[in-house]
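sequence first, predicted coordinates after that:
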Amino acid sequence: MSSIEHHPVTSRVQILVRGLVQGVGFRPYVFSL
């Protein structure tokens, strides 16, 4: 965990990846409705 704190860039990448994953998983759900 400490390594992530020392590397804010990796945390930003993780946030972006999570956002993309959530967006990709959320869009089909909305269209299915």
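That came through, no problem.

C-alpha only now, for contacts and for neighbours.
OK.

burial of Thr10, as a residue count?
Per other C-alpha atoms under 10 Å, the neighbour tally for Thr10 reads 13.

do I have it right that it meets Ile4?
Yes - if you go by C-alpha atoms under 8 Å, Thr10 and Ile4 touch, sitting 6.6 Å apart.

tell me the secondary structure for Arg18?
Using DSSP: H, G, I helix; E, B strand; the rest coil, the structure places Arg18 in helix.

another structure for you, compare them:
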Amino acid sequence: MTTVGITPGALVAVFVTLFVVFVALYVVRRRK
């Protein structure tokens, strides 16, 4: 795996996406 092309902005975008997914799953579980 290469680190070429990996920018801090890309890492932030990935973490934000994962955070949103986990929050969505948490909300769905709370509704049931």
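Noted; the coordinates are in hand. None of these values were measured; they are calculated from a predicted model.

distance of Leu16 of structure 1 from Ser32 of structure 1?
For Leu16 of structure 1, the distance to Ser32 of structure 1 (C-alpha to C-alpha, to the nearest Å) stands at 24 Å.

higher neighbour count, the two?
Neighbours were counted for Leu16 of structure 1 and for Ser32 using other C-alpha under 10 Å; Leu16 has more, 12 against 7.

mind checking how far the more buried one is from Gly23 of structure 1?
Distance, Leu16 of structure 1 to Gly23 of structure 1, by C-alpha to C-alpha: 10 Å.

again with Ser3 of structure 1
As for Ser3 of structure 1, its distance to Gly23 of structure 1 is 27 Å (criterion: C-alpha to C-alpha).

between those two, point out the one with more neighbours.
Gly23 (12 against 8).

in three-state terms, label that one for me.
helix.

what's the answer for Thr2 of structure 2, then?
Under three-state DSSP, Thr2 of structure 2 falls in the coil class.

and the gap between the most centrally placed residue in structure 1 and Ser11 of structure 1?
Nearest to the mean C-alpha position of structure 1, by C-alpha atoms, centre = their mean, lies Arg18 at 1.1 Å. For Arg18 of structure 1, the distance to Ser11 of structure 1 equals 10 Å [C-alpha to C-alpha].
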